[in-house]
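J.: my questions are about this predicted structure, shown below with the sequence.
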Amino acid sequence: MVHVVDVHVGKRIRQRRWLVGMTQQKLAECVGIKFQQIQKYETGANRVSASRLWDIADALEVDVAFFFEGLKTDEACNTTADSIPADMMGDKEAMDLVRSYYAIPENQRRRLFELARVLSDVA
């Protein structure tokens, strides 16, 4: 079973790699592994060991803590990966929801956002 922390770390690896304009192949070469392993890390399919995360952080020129930024403790403890798509932007329903959300006028969109936040706190 995929763990939400592994998915989060993988997304952060991908975000940083894209930001610095590095390919999966180049990152893999820097770290000394095959690019397919980078793919598995980025999707959360494989867990990144501490030493490998250290090497990836060095290659991407960030602190190891970067990969955990934005991760909330309650998400890591109480959320299952089944409730969060591994690639949110690859999920058609999520993308339709985002498009619809931004089609709503800004003042109404803010109210809808607050409603969604309240509903998620209750759930």
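T.: Received the coordinates, thanks.
J.: going by C-alpha atoms from here, please, whenever you check contacts or count neighbours.
T.: OK.
J.: residue contacts, residue 39?
T.: residue 24 (C-alpha atoms under 8 Å, 6 or more residues apart in numbering).
J.: next up, a structure to set beside the first:
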Amino acid sequence: MPKLKIQEYIAKYRAEFPDGRINRELPAPTDTISVVSDPENWHCYPDNVVRIYLSNYGQEVWVMGVGDYQHPTICNLVFEELDDACSFIANRPDEISKQWLVENGFDFLEIPISKAERID
């Protein structure tokens, strides 16, 4: 897989997540990007790239989210300490797999269907 040019990706897909979805004032990198290492089992769009971001819900709840172009949040992980969340982001692998996320305690969300389906 070719090396991802992060700044070019961010510029191209800046509208990927609306401003309200990412807290840009946190002392943590919210433009952290990783490549999916097992695209056969986990399809992300575009180009098998996921974005990792950090949000705050209340005093002691820090939520790290992983999402792609179509689904801003695919899975998330809750931290009680900001330092722990920042350390986790800083030490993540550049290529992540669905198995790695599961092993590290991420909860996968139900991904909504993209179009209406008839129920018989």
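T.: Done, it's in. Everything numeric here is computed off the predicted structure, so don't read it as measured data.
J.: got a TM-score for the two of them?
T.: The TM-score (TM-score structural alignment, normalised by the length of structure 2) is 0.23; 54 aligned residues with a C-alpha RMSD of 4.8 Å.
J.: just give the closest residue to residue 78 of structure 2, not the sequence neighbours.
T.: In space, and not counting its chain neighbours, residue 78 of structure 2 is closest to residue 63: 4.5 Å by C-alpha to C-alpha, 6 or more residues apart in numbering.
J.: can you get me a residue count around the one you found?
T.: 18 (other C-alpha atoms under 10 Å).
J.: in this structure it contacts residue 84, no?
T.: No. Taking contacts as C-alpha atoms under 8 Å, residue 63 of structure 2 lies outside contact range of residue 84: 11.1 Å.
J.: tell me the SS of the residue nearest to residue 78 of structure 2?
T.: Secondary structure for residue 63 of structure 2, judged by DSSP: H, G, I helix; E, B strand; the rest coil, is strand.
J.: which helices and strands sit right next to the lengthiest strand in structure 2?
T.: Ordering each strand of structure 2 by length in residues (DSSP state E) puts strand 49-56 first. Helices and strands touching strand 49-56 of structure 2, by 3 or more C-alpha pairs under 8 Å, 6 or more residues apart in numbering; DSSP states H and E, are strand 32-36, strand 62-67.
J.: pipe those into JSON lines and attach distance to residue 89 of structure 2 per row.
T.: Below are those laid out as JSON lines (distance: least, C-alpha to C-alpha, whole Å):
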{"stretch": "strand 32-36", "distance to residue 89 of structure 2": "8"}
{"stretch": "strand 62-67", "distance to residue 89 of structure 2": "9"}
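J.: just so I know, which of those lies nearest residue 77 of structure 2?
T.: With C-alpha to C-alpha, the closest approach to residue 77 of structure 2 among these belongs to strand 62-67: 5.2 Å.
J.: many thanks, I have nothing further to ask.
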